[in-house]
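what's the 3D shape of this:
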Amino acid sequence: MAAVEQGKQFHACAIKMRLNNALCVSSALVTMYAKRGNIESAHEVFKRQKERDLVSWNSMISGYAQHGQANKALEVFEKMQKQNMEMDVVTFVGVISACTHAGLVDKGEKYFNLMINDHHISPTVEHYSCMIDLYSRAGRLEKAIETINGMPFSPGATIWRTLLAAARVHRNIELGKLAAEKLISLQPQHSAAYVLLSNMYAEAGNWQERANVRRLMDRRKVKKEPGYSWIEVKNKTYSFLAGDTSHPMSDNIYSKLSELIIRLRDAGYQPDTNYVFHDVEDEQKEAVLSHHSERLAIAFGLISTNPGIPLQIVKNLRVCVDCHNFIKLVSLIEQRYIVVRDSNRFHHFKDGVCTCGDYW
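Here you go, the predicted structure:
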């Protein structure tokens, strides 16, 4: 849920009842704030803890990892080591994940080996998945395949999906096809493999192969997961679908979007139509981009809140590159702090910059 304010109200109740310093409550608060996009509040609660257990440390490390603040996650881990805290599998999932989100390949390898050799923790599927993600995002696809082949168990859907997404980013069609076939054999009714593979063919301009994948989806009655975005305004959560016109303020939302696009073009914005996978004219592609669900949610947030109020969006899919560029510029021209939680991680946009450093 995107209910940030509700979480704050529970925190207030805990303070009034003098339960906020109970270890299980304070650890839950760290997790809640981190998962709700407020990593600063998570750290404030963490700092005030008079005692900490493994859950506290793991929550803070994982929180920083999800927010792309790798150095802070590793700082917490180093402090944890100095206090001779016993670590578990979750600790190292958080640490390696932090390295993954920042492209710290060497450090990720270092902590993976530290886990095995110094802490005598046997790697789980999650650890291998993190390592494959680490290599894949950095474009080291051969190393990712080597890791898959060296695992003591069969790779599952998550691993093949990770490899497929990386193959698409790095335009390796042969590897993408292999990963898609493996993923489809494991999850024949899940749309991710079909969509990623068809998008890959579209990027390469191979419209015939794209059409073949789409026909296979139709034959198997596989439906593409629609892109939804949520925003909470005045304690109420609103959801938007791409191209949505069902909201009572729909006219105002689209009017605000049109105004934003004009102002952004003046600031140098050019829509990146490479991420619209239809064999249509560029003008139609731009129209498709402008109606993505996160843009509708942001436009609604801008017209429904006072200037300067931060906006927080949750999206069920990965934010596309063009929307990422769009939101960066909106944060600059509107002078708004915008947090977007997509299927991968948190993005914090401020003054035209994202904390992910365009690496996600």
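
okay, CA-based contacts and neighbour counts for the rest of this
Will do.

Give me the longest helix you can find in the protein.
In the chain, ranked by residue count with DSSP state H as the criterion, the top helix is helix 250-266.

Just the buried positions in it, please.
If you call a residue buried by 16 or more other Cα atoms under 10 Å, then helix 250-266 has these buried ones: Ile253, Tyr254, Lys256, Leu257, Leu260, Ile261, Leu264.

can I assume the first one is in contact with Phe300?
In other words, Ile253. Yes. The criterion here is Cα atoms under 8 Å, and Ile253 meets it with Phe300 at 5.5 Å.

and Leu164, helix, strand or coil?
Secondary structure, DSSP: H, G, I helix; E, B strand; the rest coil: Leu164 is helix.

Tell me how many other residues crowd it.
A count of nearby residues for Leu164, using other Cα atoms under 10 Å, gives 29.

swap in Leu134?
Neighbours of Leu134 (other Cα under 10 Å): 29.

distance of it from Asp279?
Distance from Leu134 to Asp279, counting by Cα to Cα, to the nearest Å: 33 Å.

Can you name the element that comes right after the strand or helix carrying Arg215?
Per DSSP states H and E: Arg215 is located in helix 207-219. Next along the chain after helix 207-219, taking DSSP H and E as the criterion, comes strand 228-233.

and this one, so I can compare the two:
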Amino acid sequence: MDIEPDATVWKALLSACRVHGNLELAERAAKALFELEPQNAVPYVLLSNIYSAAGFWDDAARLRRLMKSRGVCKEPGRSWVEMNSTVHTFMSEDRSHPRTEQIYLKIDEIMIMIKEAGYVPDMNFALHDVDEEGKELGLSYHSEKLAVAFGLLFVPRGAPIRIYKNLRVCGDCHTAMKFISRVFQRHIILRDSNCFHHFREGMCSCGDYW
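Predicted coordinates:
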């Protein structure tokens, strides 16, 4: 580059490293971001996720300790659906909603049906050091999936299911939403921190680039 890359350039590169699993380049990009934006949680979280996806759990834990020691806080991921002037908010593995039992039963049904349609859980987004079954369950209960289960249960058929998320939608949830839109024949609109995703008939308006 003819000019010094700014934080936006380094974050784009770090995100690309997450997609391609390039750990060496990710560490370089993250180091640059630690200097440019020392209180921004994004590079810490992305690099920690890259370590976790590669199975380097000690490095991921070390990075989380570094975040804590520097007073850097990650905003918890939340998804919400507004219906009849009431906002229904979900966090990963959340069981606080009054309709929790119905929502979790619906998630079980969703996972069975989309797996039959070809969905395969992407364990690269299961970021806890647990067994394969535990990782798959953790993916199933991401906030986006809880929100869409609620939507399938209570949003009238024919109306779009509108979900909002304060962070970027994870790759596994993005894939699952495409399958859900086709299997259940619903239009799902997911607004994450980057853009609107319109899921219809197994496709997303973002073209899988966000």
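
ok, back up a step: check the mean deviation of the next helix-or-strand element following the longest helix of structure 1 from structure 2.
The element immediately downstream of helix 250-266 of structure 1 (helix or strand, assigned by DSSP H and E) is helix 282-290. Compared with structure 2 after fitting, helix 282-290 of structure 1 deviates on average by 0.7 Å (mean Cα distance after the TM-score superposition for structure 1).

List the residues that contact the residue nearest to the spatial centre of structure 2.
Compute the mean C-alpha point of structure 2, and by Cα atoms, centre = their mean the closest residue is Cys170, 2.5 Å away. Counting by Cα atoms under 8 Å, 6 or more residues apart in numbering, Cys170 of structure 2 touches Phe125.

Give the equivalent position in structure 1 for it.
Under the alignment (TM-score structural alignment), Cys170 of structure 2 pairs with Cys320 in structure 1.

gap between that match and Cys130 of structure 1?
For Cys320 of structure 1 relative to Cys130 of structure 1 (Cα to Cα), the value is 22 Å.

got the contact list for Lys177 of structure 1?
Each residue near Lys177 of structure 1 by Cα under 8 Å, 6+ apart is listed here: Leu164, Leu197.

Try it again at 10 Å.
Leu164, Ala167, Arg168, Leu183, Ala193, Leu196, Leu197, Ser198, Met200, Tyr201 (Cα atoms under 10 Å, 6 or more residues apart in numbering).

For it, which three-state class applies?
Following three-state DSSP, the label given to Lys177 of structure 1 is helix.

what residues are up against the nearest residue to Phe46 of structure 1 once chain neighbours are set aside?
Distances taken as Cα to Cα, 6 or more residues apart in numbering put Val30 closest to Phe46 of structure 1, at 6.3 Å, once the chain neighbours are dropped. Counting by Cα under 10 Å, 6+ apart, Val30 of structure 1 makes contact with 38-47, 49, 55-60, 63.

what's the answer for Gly357 of structure 1, then?
Gly68, His101, Ala102, His347, His348.

Give me the subset of the residues you listed lying in helices.
His101, Ala102.

Make JSON lines from the contacts of Gly357 of structure 1 and add distance to Asn274 of structure 1 and neighbour count to it.
Compiled in JSON lines, the contacts of Gly357 of structure 1 are given as follows (distance: Cα to Cα, whole Å; neighbours: other Cα atoms under 10 Å):
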{"residue": "Gly68", "distance to Asn274 of structure 1": "26", "neighbour count": "26"}
{"residue": "His101", "distance to Asn274 of structure 1": "24", "neighbour count": "26"}
{"residue": "Ala102", "distance to Asn274 of structure 1": "25", "neighbour count": "21"}
{"residue": "His347", "distance to Asn274 of structure 1": "22", "neighbour count": "27"}
{"residue": "His348", "distance to Asn274 of structure 1": "24", "neighbour count": "21"}
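
Thank you, goodbye.
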